[in-house]
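A.B. asks: no sequence on this one, just coordinates:
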């Protein structure tokens, strides 16, 4: 079953919980499709299945709490933690991935936590790596909260209103509107991620 179909099949309360849990686990360091779940939930909100405010709130809460737990785990586990993760999840925690993410942290500091929310690699690694590198918690917390709210709230808002526009102009062809909303939402997300990645690589932050 597709993620969107699964979310639509469950009650709204469980949908909000699923958004918070999946995004929280991803932010903690477990490679899960948090962004896909968020976009799917926002599209369902545009179709009246859920309320966009609660989608955004639950997504933000999951992101902030998950990253905070990841920070604690990283601070306690340190480098040996990443060595174990590399053996279990080489595609996500391989030496090259960790080294690249660590390079961003050394280069941009707290900004890597904020911008990392928009980039898949850093979204998974930001919390644990910030803890392992002993970033002061107050700095991490500020960037974590701001990044979580901007990413979750912004994504929900953009996808929700694009979904409403698609439904309005393609009334009577709901499936077409859904496809258009999905495509636009994905393209917007990819564009933002590409811009964030380029900013990091070029040192524009």
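C.D. replies: Sure thing, it's come through. Please read all numbers here as calculations on a predicted model, not as lab measurements.
A.B. asks: could you use CA atoms for every contact and neighbour count after this?
C.D. replies: Fine.
A.B. asks: the residue nearest in space to the middle of the chain and residue 68, how far apart?
C.D. replies: Most central in the chain under Cα atoms, centre = their mean is residue 35, positioned 4.9 Å from the mean C-alpha point. Counting by Cα to Cα, to the nearest Å, the separation of residue 35 from residue 68 is 18 Å.
A.B. asks: repeat that for residue 130.
C.D. replies: In terms of Cα to Cα, residue 130 sits 10 Å off from residue 68.
A.B. asks: those two: who's more crowded?
C.D. replies: residue 130 (28 against 25; other Cα atoms under 10 Å).
A.B. asks: surely the more buried one is in contact with residue 73?
C.D. replies: No - Residue 130 is beyond contact range of residue 73, at 10.1 Å (criterion: Cα atoms under 8 Å).
A.B. asks: here's the one I want to compare it with:
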């Protein structure tokens, strides 16, 4: 067993089911080191497995929702407890300046809505709750948008996977699931690339 298996969506769902789903979503949003974890691809794959009957769609959505809400709340606490010091190390391999600046840019542009929008933006969703806590965002407002964002994300992405699972026969999905997952990664990362390019052009 190697590390690659632990970030392989299919392996995680087959082996750890709802617990694995909860754990990955929680780690990605609450432990600050989870930006490399397969959030979107895991949810999409879980939806496909739900269509096959390996898990239930309700169980997938509930596991994701709980992991997302609790994870964000932990991230908020870390930011609130330790404040700006969390992001102050310029040489940090985790809190890279470009990650922090990108997250700050979302807050400046969208305000509290960032908690909803960032659910669909890899890397950013990892740092948003911590930055909200560090910025002393009202916890009640944070919780409201946290719950709404988690509900939307944890419903739409697995539902898309469920639809794909119903639309195509298992043998087709088995053959092309890797391509589908790679496609999701590319689409998810596209917004990050576009935003970074936009900010560089603006800075120059």
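C.D. replies: Nice, thanks for sending it over. Note that the coordinates shown come from a computational prediction; the quantities given were computed from them, not determined experimentally.
A.B. asks: and residue 99 of the first structure, how many neighbours?
C.D. replies: By other Cα under 10 Å, 12 other residues sit near residue 99 of the first structure.
A.B. asks: do the same with the one 4 residues further on
C.D. replies: The criterion is other Cα under 10 Å. On that basis, residue 103 of the first structure has 13 neighbouring residues.
A.B. asks: can you find the partner of it in the second structure?
C.D. replies: Aligned counterpart of residue 103 of the first structure in the second structure: residue 105 (TM-score structural alignment).
A.B. asks: what strand or helix carries that match?
C.D. replies: Using DSSP states H and E, residue 105 of the second structure sits in helix 97-110.
A.B. asks: once aligned to the first structure, how far is that helix on average?
C.D. replies: Following the fit onto the first structure, the mean deviation recorded for helix 97-110 of the second structure is 1.4 Å by mean Cα distance after the TM-score superposition for the first structure.
A.B. asks: list the buried ones in that helix?
C.D. replies: For helix 97-110 of the second structure, the neighbour count (16 or more other Cα atoms under 10 Å) marks 97, 99-100, 102-104, 106-107 as buried.
A.B. asks: and which of those residues is nearest residue 123 of the second structure?
C.D. replies: Nearest to residue 123 of the second structure, judged by Cα to Cα, of the buried residues of helix 97-110 of the second structure is residue 99 at 7.3 Å.
A.B. asks: what residues does that closest one make contact with?
C.D. replies: Counting by Cα atoms under 8 Å, 6 or more residues apart in numbering, residue 99 of the second structure touches 123-124, 127.
A.B. asks: roughly how far apart are it and residue 87 of the second structure?
C.D. replies: Where residue 87 of the second structure is concerned, residue 99 of the second structure sits at a distance of 10 Å (Cα to Cα).
A.B. asks: before we move on, back to that, save the contacts of residue 99 of the second structure as TSV, and put in secondary structure and distance to residue 13 of the second structure too.
C.D. replies: Listed next are the contacts of residue 99 of the second structure as TSV, based on DSSP: H, G, I helix; E, B strand; the rest coil; distance: Cα to Cα, whole Å:
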residue	secondary structure	distance to residue 13 of the second structure
123	coil	22
124	helix	24
127	helix	25
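A.B. asks: just those now: which is nearest residue 49 of the second structure?
C.D. replies: Of all the contacts of residue 99 of the second structure, residue 123 has the smallest distance to residue 49 of the second structure: 25.3 Å, by Cα to Cα.
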